[in-house]
Each structure stands twice: as C-alpha cells, then as structure tokens.
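Visitor: Here is a sequence together with a model predicted from it:
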Amino acid sequence: MTTNPDSGPDLRPRPTEGSVAGTTVLVTGSDGFIGSHTVERLVADGARVKAFCLYNSNGSLGWLDQSEVFAQALRDGQAEVVLGDIRDPEHVAASIEGVDVVLHLAALIAIPFSYVAPRSYVETNVIGTLNVLEAVRRHGTPRLVNTSTSEVYGTPEEVPITEHHPLRGQSPYSATKISADKLCESYALSFETPVVTLRPFNTFGPRQSARAVIPTVLSQLLAGADQVRLGDLTPKRDFTYVTDTADGFVRAALCDVAPGTTIQLGTGRTVSIGEVVELCRTVTGSTAEIVTEEARIRPEGSEVQILLSDPTRAHEVLGWAPTVSLEEGLARTAEWLRPRVDPETAARYHR
C-alpha cells in the first residue's frame, strides 16, 4: 500500500462478503447522524431493522422522521421502532433479545459539551455500553459492533495512526469512549463476547449536527455571511463521508474476526481546518473572511492536533475503502444543506 498524506492511500473496496439480507439487526442511535444512514443501508441490503431511538414525549425518530427509505420499510414490515434509553438496562436487554446483530451507535458525542456536563457522558457512553454488553452476553447475540472514535488517540505520538496506538483521553468525551472500548475488550477477553470495535475517524455528510466543523462552515457560507466564525484553524483531521462509514458498519456486521478486534475507518488523508474552509469556499463560491471566536477554542491541553488513519486493517479484514472524496462529499453536503440553512441561526455556536 502507498500512502500520500494529501491524496490518501491507493485502495479500492472489495465486494462485501456475505449479506445481512434476512437477518434482524438492532441499531442503537438509529435516530442520529450515522445511525440513520446505517439504517437506510441495512434496509437497502435486505435486513430487518429494529431502530432503537431515544424516547421522547413527541415520539420523534430524529433523522429517521425525514427518511422515506425508512418510512417505506415500516410500511413493508421490514423495520420497527423501539423507543427507549440506552441507560436503562432492562429495556435494552428486552430490545436486544432475539436479534442477530447489534450495531451500537448510541452516544453523546459533542466534545465541548463534555466539558460542561461530563457525568451525562459517563452515563450514556460508559453505562449505556455496559448495558448493551450485558444484554448481548445474556442472550447470546452472535455479533455486536461497538462504535469508537478517533478522538481516543488524543494528539498521536506518530502518524499515520494504527489500531495499536496508545489511547489518551484529552477530553471527558474521549475518556468515556476509551472506557467503553475497554469494556468491550474486557468482555471479549473475559466472556468471549463476539464484539468488534469500529473506530471511525471524522465522519461528515448530510444530517450532521451543526456543532461539527463542516456543517458549521457550510451553513455560514450558504447563509451569505461576510464573516465565518470559527475556532482554531490549525488542527488536522481525516474526514470520511457518511455513506462510506455506514458501509463499514455493514461489513463489520458480517466479518469473521476474533472477539475484541478493533478496526479503524479512515481515508488515510489529513487536512487542516483552514484547508477545509478553503474547500468549502470553493464549493459555495463564497469569499467570506474567517474570524476566530474565543468561545470556540478548546482548552489547550484538550485539542487534538492531528488525526490521520492507517486504513490497512479495514481494507485487509473488511475489504473496506472510502469511495467518496472529501471534495465530492463537501459538494453533496452543501447541496443537502442549501435549502435547510437558516440565516438567523447559521452563525450560532453549538456546544
């Protein structure tokens, strides 16, 4: 494999080995960004989906409320909704009983808010994952895919980062994800729980929260702003388009690997936030200037300076490789955002 930090590795995805068609897959966090795209992919591949969404009094299904693919699957009996809370062990266990695969994506993810409310991250990301592990263990579920994050590495000792790199919690959020990953590792070693940990790098695309950098930039530019308010422009990230990430989850559900295996999903290309801004300007045709806003800058010791994946294991084990470039993904995301941008709120800071 050859790796170029600017263009990424020269890899091609292989056909998926096996199929989820006819299997029952429970997806926690189905109402979220990656979860909703993964649900749509599973439906397209013929799986029967149990969409575990966060209970709320309005009965909202988050992004699935806007998915015609999911609506049709409900009408056809190919999908069902389970409203609940990942922090409730009894309901989680009852929901998982009888399924073939659990894709565990439910999590609190915003790093800035984890500085404000760290306990909520422990309860959702750590205790929630424990509840899923216990349910899978109790029912003998054949496969669990745990969702990690590249943030668990902190600022790396070397790049590209492999799965063997040490873990470092530079934010309360990343600390809770490290804890969840280690719980999965311990259950694999102690009980042979058939869990695979998938570690996506920075996923982006339609439906992503406005608190993330790419929708933050694109929303302000599409709203016609003369100035774009951002934090530090120097950190570098490895961005993966959301449909490629969803493809990784389907492949992880099917792969034959030892319990406790960790697999990264990243492109092997890193770009600075400043470079992302320039690409977003190109996509939108904007000439807005960048203004640094103090509230958006993370504590110095908490900011991860660079993330760059080594996608070798994902390619060798899953046959996975990204198919959508950063440039193409930004164009698709801008097109999706364009009719949804509210000029009154586009510059608002979301923790």
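Guide: Received it, and whenever you're ready, just let me know what you need.

Visitor: contacts and neighbour counts: CA atoms only from here.
Guide: Will do.

Visitor: can you give me the strands in this structure?
Guide: Here the chain has its strands, by DSSP state E, at 24-28, 48-54, 79-84, 101-104, 143-147, 195-200, 202-204, 227-230, 236-237, 239-241, 262-265, 271-272, 289-292.

Visitor: Run the angle between the third one and strand 24-28 for me.
Guide: What that stands for is strand 79-84. 40 degrees (axes from the mean of the first three to the mean of the last three C-alpha atoms, to 10 degrees).

Visitor: what sits up against strand 79-84?
Guide: The contact list for strand 79-84 (C-alpha atoms under 8 Å, 6 or more residues apart in numbering) reads 43, 48-56, 59, 70, 73-74, 91-92, 95.

Visitor: same question, the first one
Guide: Around strand 24-28, the neighbours that count as contacts under C-alpha under 8 Å, 6+ apart are 35, 39, 47-53, 86, 96, 99-106.

Visitor: ok, now with 7 Å
Guide: Strand 24-28 is contacted from outside by 47-53, 96, 99-106, using C-alpha atoms under 7 Å, 6 or more residues apart in numbering.

Visitor: the inter-axis angle of the longest helix along the chain versus strand 143-147?
Guide: Ranked by number of residues, the top helix in the chain under DSSP state H is helix 172-191. Here helix 172-191 points in a direction 160 degrees away from that of strand 143-147 (the same axes, to 10 degrees).

Visitor: Can you give me the buried ones in helix 172-191?
Guide: Buried residues in helix 172-191, counting neighbours by 16 or more other C-alpha atoms under 10 Å, are found at 172-181, 183-185, 187-188.

Visitor: Give me the buried subset of the contacts of strand 79-84.
Guide: Buried among the contacts of strand 79-84 by 16+ other C-alpha under 10 Å: 43, 48-54, 70, 73, 91-92, 95.

Visitor: okay if I get the residues you listed as a markdown table plus distance to residue 119?
Guide: Putting the buried ones among the contacts of strand 79-84 into a markdown table (distance: C-alpha to C-alpha, whole Å) gives the following:
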| residue | distance to residue 119 |
| --- | --- |
| 43 | 35 |
| 48 | 34 |
| 49 | 31 |
| 50 | 28 |
| 51 | 26 |
| 52 | 22 |
| 53 | 21 |
| 54 | 18 |
| 70 | 33 |
| 73 | 36 |
| 91 | 21 |
| 92 | 20 |
| 95 | 25 |
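
Visitor: okay, pairing it with this:
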Amino acid sequence: MQILVTGGAGFIGGHLAEQFVSDGHDVVVLDTLEPFYDVGLKQRNIEAGETAAKNGTGQYNFVEGSVTDSDLVTDLVSETDCIFHQAAQAGVRTSVENPGKTTRINIDGTFTVLEAARKAGVRRFVNASSSSVYGKPEYLPYDEDHPTTPISPYGASKVAAEHYARVYNEVYGLPTVSLRYFTVYGPRMRPNMAFTNFVSRCLHGESPVIFGDGTQTRDFTYVNDIVDANRRLLETSVADGEVLNIGSGERITITELATVIRDEIDPEIDIVYDDPREGDAEHTHSDVSKARKLLGYEPSVSIEAGAKQFVEWYRRNKDWYDPLVRNS
C-alpha cells in the first residue's frame, strides 16, 4: 500500500512511518524539518524509517516540504492510497505566542491535504487531533460528545481541522477519521515536554520543576498505543467521518508523575514548583470505549510502566538524546 505520512519526521509521525515500512508498505514522509526543536532528533526519525526499509520489504522516501504547498501536496497525494496527517504546528504555548502560524499550518495545511485527497480519491484520510480540543472539563473522563471549548489557539485549530475532515466525509464522501491523542510520550519524543524535562533534570542530579501546584492531571499515552490505533485504520473501513479518543484511559497527577520518574532515578532529589503556564489544561482523561468498540483498540501500557520504560530508553540513548549532553 502507498502511504503518505505528513509530519513524518516528527515524534508520532516518525513512529508511524517506521512501523508502516516495517509492515511492508511503501511510505512517503513529508516534513518541513522546522527547528521547533532540535532537527537532529527529526533526522533520527528519518534514519529509523530508512533502517526499517533496509531491513524489510517496504520502501521509505523522505520529501522536505510543507503541507501548505498545494502543488507539492497534490503531486505526492496523486500516488497515495492512505494519508496519515500528522503535520502541525505543535505546542499550546507556541500557539498563544504566535496564533497566526498555528492557524496557517494546522487549518490551512489540513485543508490543502484534504482537498488533494478528495481530488485523488484517497482510500483513507486519518487526521491527528488532540485532547486540547476539550478545554475545561465539564465532566471526566472525556467522551467524544463532551463540548469542545479549547482554551488555546492550538486547541481551536485542531477543532477546525476535525470539522473540515468531517465535512469532507459528509459532503464529498472522502473516508476520513480524526484521532484525538492524549499527551503522547515515548522514545524520540519532543525534548521540551514534562516527561523529558523530569528525566533529564533527575539524571543530572537536578530537581524536576512542576509548573503549577502539581495537582493537574494528565492522561499520558505511550506512543506504541498511538501507532496501534493508526494501524487498525488500515485494516477496516469503519469509523468514516468519526472522531475517536486515543488515550491510556488512565490519569496521573503531575506530582505523581514527577515522583515516579524521580524515584526511578534518585529518590533523594527534591521536587520543586514554579508558576503555572498559560494555556495548559488542568485535567485530561480519556474515555476510549468508542475506539474500543469500532477499532478493537486497547491501551497496553500503563502510565507508571510507560514512565519506567521511557527512563530506561532515555538512559540507553542519553548521549544523542539528552539536550544537556548534546549542547555541552
């Protein structure tokens, strides 16, 4: 099968591309390699895809470019069976600082890819959305019927992208589905996230810093579970036009997370607190029963187990992954 992964040099997209190639599919990755974080980490994702191609039957091809480039996208999509649209300007705080850029990439870019997919008659369009669409919870866990009242331009852009995907299914018959990811973590994740900050600081004997009082809760999802949900959409035609939560179905306070990581590395390190950051949701918690029913999705990694696995991976790859080591 011919697969296009937009944003495929990023964290989630990189894992998807690597897995699809390992499964024997031919994959094209489109990514701008924007230095939102160290481009060297994106190069590692590209290398993982290339290695998968060398070791298997699938092909891997990287194309540098933007999802807002209509001509380029149209050309790539013309040879594509399925699109996994992961490309986005990530970051809640980044969107607060530069909402225009977030809008161009996350909304205009999604429209560009959808329109190309419609004209090419693509068999499946999977849109990466986010739990940020929910905003302040009226109840927990979030099910897909919960109101979407985002509190950041990033969340608003993801709501808009979901609606475009749904409309393209209803009006044009394009088989689309949006997956609402809940805080994804794991090997090769972005280095400016809570997980990486906590691990890096503890490994260097420094206190993990929590922004806020630490009672905020998150539903953290191990990247392997995200990959599993996406793979299932290659095997079924269900869920056209739908939105599905993809999370762990659990939640943990930020203080509890920092404690699990700290205790795994050095229980003697103190945990410190700083002022909360603008735009961050207080709580996230997924109800994944819809994805379970439609896709057979079942989260396989608990947050505590995943945190320990990530610490082990981090230690093994510290020389190239740890920002303090890379920049020393």
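Guide: Everything's here; your move. Remember, predicted model here, so these are calculated numbers, not experimental data.

Visitor: if we can go back for a sec, the longest helix of structure 1 vs structure 2, mean deviation?
Guide: Helix 172-191 of structure 1: mean distance to aligned residues in structure 2 after superposition is 1.1 Å, counting by mean C-alpha distance after the TM-score superposition for structure 1.

Visitor: now that helix: which residue numbers in structure 2?
Guide: Mapping helix 172-191 of structure 1 onto structure 2 (TM-score structural alignment) gives residues 153-172.

Visitor: State the number of residues packed around the counterpart of residue 209 of structure 1 in structure 2.
Guide: In structure 2, residue 209 of structure 1 lines up with residue 190, judged by TM-score structural alignment. Look at residue 190 of structure 2: counted by other C-alpha atoms under 10 Å, it has 22 neighbours.

Visitor: before we move on, what about residue 294 of structure 2?
Guide: 16.

Visitor: for it, what are its contacts?
Guide: Contacts of residue 294 of structure 2 (C-alpha under 7 Å, 6+ apart): 238, 239.

Visitor: For the counterpart of it in structure 1, give its distance to residue 243 of structure 1.
Guide: In the superposition onto structure 1, residue 294 of structure 2 corresponds to residue 317 when matched by TM-score structural alignment. Distance, residue 317 of structure 1 to residue 243 of structure 1, by C-alpha to C-alpha, to the nearest Å: 19 Å.

Visitor: wait, doesn't residue 7 of structure 2 sit right on residue 30?
Guide: Yes: using C-alpha atoms under 7 Å, residue 7 of structure 2 is in contact with residue 30, at 5.8 Å.

Visitor: Show me whatever sits in contact with both of these two.
Guide: With the criterion set as C-alpha under 7 Å, 6+ apart, the contacts of residue 7 of structure 2 and residue 30 do not overlap.

Visitor: all helices of the stretch 1-150 of structure 2, in order?
Guide: In the stretch 1-150 of structure 2, the helices defined using DSSP state H, counting those that start in this stretch lie at 11-22, 39-55, 70-77, 92-97, 99-103, 109-120.

Visitor: Can you tell me which of those helices is most buried?
Guide: Mean neighbours per residue, mean count of other C-alpha atoms under 10 Å, is largest over those for helix 11-22, with a mean of 25.

Visitor: hmm, who's touching that helix?
Guide: 5, 7-8, 27, 45-46, 48-49, 52-53, 56, 58-60, 86, 188-190, 223, 227.

Visitor: mean deviation of that helix from structure 1?
Guide: Relative to structure 1, helix 11-22 of structure 2 is 1.1 Å off (mean C-alpha distance after the TM-score superposition for structure 1).

Visitor: Quick one: map residue 141 of structure 1 onto structure 2.
Guide: That one, residue 141 of structure 1, aligns with residue 122 by TM-score structural alignment.

Visitor: show me what contacts the residue nearest to residue 167 of structure 2 when sequence neighbours are not counted?
Guide: Distances taken as C-alpha to C-alpha, 6 or more residues apart in numbering place residue 241 nearest to residue 167 of structure 2, at 7.9 Å, with adjacent residues excluded. By C-alpha under 7 Å, 6+ apart, residue 241 of structure 2 lies in contact with 166, 169, 175, 176, 177.

Visitor: Just the closest of those to residue 262 of structure 2, please.
Guide: residue 177 (38.1 Å; C-alpha to C-alpha).

Visitor: Is the closest one in contact with residue 243, as I believe?
Guide: Yes: using C-alpha under 7 Å, residue 177 of structure 2 is in contact with residue 243, at 5.9 Å.

Visitor: Show me what residue 30 of structure 1 lines up with in structure 2.
Guide: Using TM-score structural alignment, residue 30 of structure 1 lines up with residue 8 in structure 2.

Visitor: How about the contacts made by its match?
Guide: 14, 17, 29, 30, 31, 86.

Visitor: so which of those residues persist in structure 1?
Guide: Contacts from these that recur in structure 1, judged by both residues aligned by TM-score structural alignment, their matches' C-alpha atoms under 7 Å, are 14, 17, 29, 30, 31.

Visitor: give the contact list for the residue of structure 2 positioned farthest from its centre.
Guide: Relative to the mean C-alpha coordinate of structure 2, counting by C-alpha atoms, centre = their mean, the farthest residue is residue 268 (32.8 Å). Taking C-alpha under 7 Å, 6+ apart, we find residue 268 of structure 2 in contact with no residue.

Visitor: do you know how far the counterpart of it in structure 1 is from residue 337 of structure 1?
Guide: Using TM-score structural alignment, the partner of residue 268 of structure 2 in structure 1 is residue 287. Distance check for residue 287 of structure 1 against residue 337 of structure 1: by C-alpha to C-alpha, it reads 18 Å.
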